[in-house]
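A.B. asks: Build me a structure from this.
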Amino acid sequence: MNDALLALLEQLDLERIEQDIFRGTSRPSVVPRVFGGQVAAQALVAAGRTVPEDRPPHSLHAYFLRPGDPGAPIVYTVDRIRDGRSFTTRRVVAVQHGQPIFHLSASFQVYEEGMEHQEPMPYAPDPLTLPTAAEMLPRYADRFREPGVAQRLLEARAAVDLRYVDAPPFGSVGEPRDPRSQVWFRTNGKLDGAIDQPLLHICLVTYVSDMTLLDSVLLAHGRGGWAVGDVVGASLDHAMWFHRPFRADDWLLYDQESPTAQGGRGLGKGRIFTADGQLVASVIQEGVIRVPRG
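C.D. replies: Here you go, the predicted model:
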């Protein structure tokens, strides 16, 4: 594991300060607020700590209410909504400075056999044939709105090996494209020993799921995003469904598209596949995406 992944794992190992109350800290972000994937992953950790280990999460639904302060701890309060024979439901509120900044509902299920089918995995090149972030980002340094953005991106994403199949939004500014994007990702190191737990793998994928999902909205309009300075935005809500077991330290394909944008908001849909073609998660997110005036 690299140092960034170790630091991320430490932040996901929340401090329990009461039976159903936990406290977490924040990682450096490329914008002056807490990264949404971090607070979602930490909230899911908090919920999972109150559920038996034989019930992994199968879905989450969340709202980002206020920007988080990266310099202050976040307190997560868990409500035990329901404990059924097959399903368990938890609600989590994340609080900073006395105000809720994030709300999550998560459902957990005991494994059971049932009908199975899935969409086929779309084509994507082998991830090892694609450039790493360290190889790709310097190519676009002259397009970023200020010096140092490429380095900040590298540092913020250093816990994850994330590789774009095609040029990212900031690599094709002014050139509208099909509103689809793909990235391969895995953690920058293998998870083993005491930390190799199904809940942790799910929380790590939740963390990554917020990194690139709205890229396809930007691609449709030839916009580069916050790094270029031609839009401002933030996540509004986020939903995930976990279909099959997976490992966050194995390659996963994140296939993303945007069916619509309107009213200062854009919608992103994603499917996450294992390298052997298993559909393991589905994601939907809406975000504020505004074009600056003047």
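
A.B. asks: use CA for all of it now, contacts and neighbours both
C.D. replies: OK.

A.B. asks: Tell me, how many residues neighbour R33?
C.D. replies: Other residues near R33 come to 15 when the count uses other C-alpha atoms under 10 Å.

A.B. asks: please give me the structure for this one as well, since I'd like to look at both together:
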Amino acid sequence: MSSKSTSLEKILELTRVSATRFVTTALPAAPVGSRGTFGGTLVAQSLLASLHTVPVDFVPTSLHCYFVSGGDPSRKIFYEVQDLRHGKNFIHKHVRAYQSKRLVFTSAILYAREKKDHDSLHFLKTIKSSELPKPEKFKDAAELFKSQVVENGNLERYGHLQAGFKEPSYAERFISSFHHSPIEYRFPQDMFYSHHPTDLLEKYARIRDPVTVKKTHDHDPSRTITPENDHRYNYVAFAYLSDSYFLLTVPYFHQLPMYSHKFSVSLDHCIHFHQLPRVNDWIYLQVRNPRSYWDKHVLQGEYFNGQSGEIIASVSQEGLVVYDSEEEIKAKF
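C.D. replies: As a prediction, the model looks like this:
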């Protein structure tokens, strides 16, 4: 990684306060163009906190999260993990995130003991290799942003939609983020402004920082879970990735330019894990927008291993995103 890059481990690092209470080591940064804490940070840190409270042979199978109020990037976040049920094969956890006394986020997480014997029924949705588009078919996100948003007079047009784009440094922050964030993207050519009716967005993403896939056998409950010592950190990294350029893609399905929203906030976030998400491999995403109604938009994504074509996770999110009318947006642009 570049020296300008911030490692995912540093972004998500937690300090243990007690057996079930944790606090962020770093301040929870806001994404470029946003004032609130990045939702992926909250989802991932809640999962990481709860991982410290379960045995090493348990893995997350699903998360159901709610964004209660906007996170303040200038304040640290405290996570409290509650044990709802601790069974032989399943563990239910509830995690609350606070800033001072204000509840900002909550998640319910289901863990299952990793099976060592064969399943009676075994099926994973798989895309045939002949039907799986290669990452090379897609464009580097930073280069695509420069060509489609910054160059050829486009930056002035985007300035009509978002005031921030009137300042050249604003666009540079996006480019720097694409270059140096923990996530590497490959987008379709029309990612930032699609003119064609479609119900499917395809793209690729992966985590830049190395994350081990070697299973841990260290049962010390006081140890700190890191990308180097626990394969389950892949789930944490995926949770972070799953909220990036997800809700933001709503305009793609309505033939509108990206960044044309007036207001945007995530309401909930749900992940079902189907197998270990090897986050250093290219992950192929299929995203759909089944409903946009009363300013509430639902995105559903299926995530596949870019090599095997096997499904690794399903994600859904609802957000409150306010736009002008399509006619007004196109007239401004």
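
A.B. asks: Helix or strand: which one has the equivalent of K10 of structure 2 over in structure 1?
C.D. replies: By TM-score structural alignment, K10 of structure 2 lines up with E10 in structure 1. Using DSSP states H and E, E10 of structure 1 falls within helix 3-12.

A.B. asks: Toward the C-terminus, what is the element adjacent to that helix?
C.D. replies: strand 15-18.

A.B. asks: Contacts for the following helix or strand past that next one, please.
C.D. replies: Going down the chain from strand 15-18 of structure 1, the next helix or strand is strand 21-24, by DSSP H and E. Residues from elsewhere that reach strand 21-24 of structure 1, judged by C-alpha atoms under 8 Å, 6 or more residues apart in numbering: 11-17, 42, 46, 73-78.

A.B. asks: List only those of those residues flagged as buried.
C.D. replies: Taking 16 or more other C-alpha atoms under 10 Å as the criterion, what is buried in the contacts of strand 21-24 of structure 1 is 11-15, 42, 46, 74-78.

A.B. asks: Leaving aside the residues adjacent along the chain, what's closest to S316 of structure 2?
C.D. replies: Distance criterion C-alpha to C-alpha, 6 or more residues apart in numbering; nearest residue to S316 of structure 2, sequence neighbours excluded, is Q300 at 4.3 Å.

A.B. asks: what about the one you found, distance to L124 of structure 2?
C.D. replies: From Q300 of structure 2 across to L124 of structure 2, the span is 18 Å (C-alpha to C-alpha, to the nearest Å).

A.B. asks: can you check L27 of structure 2 too?
C.D. replies: 38 Å.

A.B. asks: Excluding chain neighbours, what is closest to R85 of structure 2?
C.D. replies: H92 (5.1 Å).

A.B. asks: tell me the secondary structure for the alignment partner in structure 1 of that neighbour?
C.D. replies: Residue pairing (TM-score structural alignment): H92 of structure 2 is matched to T89 of structure 1. Following DSSP: H, G, I helix; E, B strand; the rest coil, we place T89 of structure 1 in the strand state.

A.B. asks: can you pull the contacts of T89 of structure 1?
C.D. replies: Here T89 of structure 1 is in contact with 80-83, 105-108 (criterion: C-alpha under 8 Å, 6+ apart).

A.B. asks: Next up, the contacts around F304 of structure 2.
C.D. replies: 126, 283-285, 310-313.

A.B. asks: One more: F90 of structure 2?
C.D. replies: 110-113.

A.B. asks: one more time with 7 Å
C.D. replies: 111-113 (C-alpha atoms under 7 Å, 6 or more residues apart in numbering).

A.B. asks: list the buried ones in stretch 171-188 of structure 1?
C.D. replies: Quick answer for stretch 171-188 of structure 1 (16+ other C-alpha under 10 Å): 171-173, 177, 179-188.

A.B. asks: Of all pairs in the residues you listed, which one spans the longest distance?
C.D. replies: R177 and N188 (30.2 Å; C-alpha to C-alpha).

A.B. asks: Generate a PyMOL selection restricted to the buried subset of the contacts of T89 of structure 1.
C.D. replies: Of those, the buried ones go into a single PyMOL selection, burial set by 16+ other C-alpha under 10 Å:
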select buried, resi 105+106+107+108
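
A.B. asks: F35 of structure 1: which of the contacts of T89 of structure 1 is nearest?
C.D. replies: Looking across the contacts of T89 of structure 1 and measuring by C-alpha to C-alpha, the closest to F35 of structure 1 is S105, at 18.7 Å.

A.B. asks: for the stretch 201-333 of structure 2, what spans make up the strands?
C.D. replies: Using DSSP state E, counting those that start in this stretch, the strands of the stretch 201-333 of structure 2 run over residues 201-207, 263-273, 283-293, 296-305, 311-322.

A.B. asks: Identify all contacting residues around the shortest one.
C.D. replies: Counting by C-alpha under 7 Å, 6+ apart, the neighbours of strand 201-207 of structure 2 from elsewhere in the structure are 135, 182-188, 279-288.

A.B. asks: contacting residues around the match of K10 of structure 2?
C.D. replies: E10 of structure 1 touches nothing, counting by C-alpha under 7 Å, 6+ apart.

A.B. asks: one more time with 10 Å
C.D. replies: E10 of structure 1 sits next to 4, 24-25 when contact means C-alpha atoms under 10 Å, 6 or more residues apart in numbering.

A.B. asks: The residue nearest to S316 of structure 2 maps to what in structure 1?
C.D. replies: So, by TM-score structural alignment, Q300 of structure 2 is matched to K269.
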